[in-house]
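**Student:** Got a sequence here, can you build the structure:
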Amino acid sequence: MSGRTVLELAGDFVEDYEVMVPYQALETVGHEVHAVAPEKDEGESVKTAIHDFRGDQTYLEERGHDFVVDGAVGDVDPADYDALVVPGGRAPEYLRTNPDVLDVVRHFFEADKPVAALCHGPQILAAAGVLDGREITAYPALEPEMKAAGCSWVDEVVVDGNLVTGQAWPDHAEWLAAFLDVLGTDIDHGVEPAAADE
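**Tutor:** Here you go, the predicted model:
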C-alpha cells in the first residue's frame, strides 16, 4: 500500500518523544505527516516536555525541544487525511477544550479512519465523546477517566478496530507496530542477510 497522509495533533508541552518519534517513524516508512496545533502558522513551533519515569509516584517533567508544526488545527480539513496521531504530555488537558481539535477527532471516528493515541492523548478522545464501548489503555492514572468515558480498561497496548492506544513512550515499539499494521503499511526491509565467510 502506498503512503498515507497522517495528521498529528500538537500543542505547547506535548510530550517530546510522543510527538517526535511517531512523526519521524511514520515518515521513515513512507507516510506523509502533518503536525498541527491551535493558533500556530506553518513553520512556528510548540514547546515540548520530557516526561521521565524514575521510580517516583508520578513522572518527572522537564523542558524538551521546540517542535515545528505544519499549521493551525483550525485550518486543516480532516477529510484530507487518512489517519490521526494523538500524542500525550500536558497539552491534551487544554487541547480537549478546543472545539477545532474535537471536531477533527470526531471526523476520524465517524469515518472509521485509523487513530493512534498515547499516554494522556486519550483525554482528547474522551472529551470528543468517541470512546463509549471501546477497549482502551492510556497513562495509568487516567484509568478512572477512561472508565467514566465508557471504556473497558486494558493494561497494555490495545487495538480496538481503528483505534490503537498505548500507555506512554516506553510502548513506542509495540504501539507503532500495531498502528502500522492498522494503516496497512507494508515494510520492505530490502536487505538480505550477508552470507557467512567460508
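**Student:** When you work out contacts or count neighbours from here on, use the C-alpha atoms and nothing else.
**Tutor:** OK.
**Student:** For the closest residue to residue 70 other than its chain neighbours, list the residues it contacts.
**Tutor:** In space, residue 70 comes closest to residue 42 once its chain neighbours are excluded; the distance is 4.4 Å by Cα to Cα, 6 or more residues apart in numbering. Residues in contact with residue 42 (Cα atoms under 8 Å, 6 or more residues apart in numbering) are 68, 69, 70, 71, 72.
**Student:** this one next, for a side-by-side:
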Amino acid sequence: MAGKRILMLAGDFVEDYEIMVSFQMLLMVGHTVDVVSPGKKAGEQVTTAIHDFEGHQTYTEKRGHNFTLNATYGGTKADDYDALVIPGGRAPEQLSTDESVLALIRAFVTADKPIAAVCHGLQLLAAANVISGRKVSAYPACRAEM
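**Tutor:** Here you go, the predicted model:
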C-alpha cells in the first residue's frame, strides 16, 4: 500500500500515549502525518496528559510531554488528506467548541474519508453531529475501558 497523507487533530492535554504512539506508528508504516492544533503553527507545541487508574474511583491526570506540531492549522483542508485521526484526552472537550474544527470534521465525512477517533476523540464526532445513522466501530482504546 502506498503511503497516505493523514491529518491528526490535537490540542493541549491530548492523551500522551494516544498521540505519541499513533503518530509514530503511522510514520513507521510509511504514511505522512501532519499534526495540527487550532491557533498554533508548525514548530509550536501542545502539552500532553497522562491519565491512569491508581486505585481511585476515577483516573488521575498528570502532565505528560510537549508534542511539537509539524504543520499549521490555518488553511487546513480535508481535500489535502486521505484520512483523519483524532486522539483523545482532554483536548477533544476544548476542541469541540471550535466551529472550524467541527467544519473540518464534517468535510472529511462529506468526502467519505476514513476517520479514526481514539477514546475521547469521539466527542468531536458527536459535537460535529456526524455519527447519527452511521456505523461506528468502537474499540476499548481508553485505559479506562481496558
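**Student:** so what number do they get for TM-score?
**Tutor:** Here the TM-score for the pair of chains, by TM-score structural alignment, normalised by the length of structure 2, is 0.91; 144 aligned residues with a Cα RMSD of 1.6 Å.
**Student:** sec struct for the equivalent of the residue nearest to residue 70 of structure 1 over in structure 2, please.
**Tutor:** In structure 2, the residue paired with residue 42 of structure 1 according to TM-score structural alignment is residue 42. Three-state assignment for residue 42 of structure 2 (DSSP: H, G, I helix; E, B strand; the rest coil): coil.
**Student:** cool, and residue 47 of structure 2?
**Tutor:** Residue 47 of structure 2 - assigned by three-state DSSP - is strand.
**Student:** who's in contact with it?
**Tutor:** By Cα under 8 Å, 6+ apart, the contact set of residue 47 of structure 2 is 11, 12, 13, 14, 63, 64, 65, 66, 67.
**Student:** I'd like those residues written out as JSON lines, with distance to residue 106 of structure 2 and secondary structure added.
**Tutor:** Below are the contacts of residue 47 of structure 2 laid out as JSON lines (distance: Cα to Cα, whole Å; DSSP: H, G, I helix; E, B strand; the rest coil):
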{"residue": "11", "distance to residue 106 of structure 2": "18", "secondary structure": "coil"}
{"residue": "12", "distance to residue 106 of structure 2": "22", "secondary structure": "coil"}
{"residue": "13", "distance to residue 106 of structure 2": "23", "secondary structure": "coil"}
{"residue": "14", "distance to residue 106 of structure 2": "21", "secondary structure": "strand"}
{"residue": "63", "distance to residue 106 of structure 2": "31", "secondary structure": "strand"}
{"residue": "64", "distance to residue 106 of structure 2": "30", "secondary structure": "strand"}
{"residue": "65", "distance to residue 106 of structure 2": "30", "secondary structure": "strand"}
{"residue": "66", "distance to residue 106 of structure 2": "28", "secondary structure": "strand"}
{"residue": "67", "distance to residue 106 of structure 2": "26", "secondary structure": "strand"}
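**Student:** Which one of those is nearest to residue 111 of structure 2?
**Tutor:** residue 11 (23.9 Å; Cα to Cα).
**Student:** What separation do you get for the most centrally placed residue in structure 2 and residue 122 of structure 2?
**Tutor:** Note on structure 2: the residue nearest the mean C-alpha position is residue 86, at 2.0 Å, using Cα atoms, centre = their mean. Distance, residue 86 of structure 2 to residue 122 of structure 2, using Cα to Cα, to the nearest Å: 8 Å.
**Student:** which one of the contacts of residue 42 of structure 1 has the most neighbours?
**Tutor:** residue 69 (22 neighbours; other Cα atoms under 10 Å).
**Student:** Excluding chain neighbours, give the residue nearest to that one in space.
**Tutor:** Among residues not flanking residue 69 of structure 1 along the chain, residue 35 sits closest, at 5.1 Å (Cα to Cα, 6+ apart).
**Student:** if you look at the contacts of residue 42 of structure 1, which of them are in strands?
**Tutor:** Assigned to strands by DSSP state E, the following of the contacts of residue 42 of structure 1 qualify: 68, 71, 72.
**Student:** ok, the second one - contacts?
**Tutor:** Listed by Cα under 8 Å, 6+ apart, the contact set of residue 71 of structure 1 reads 35, 36, 37, 40, 41, 42, 43, 44.
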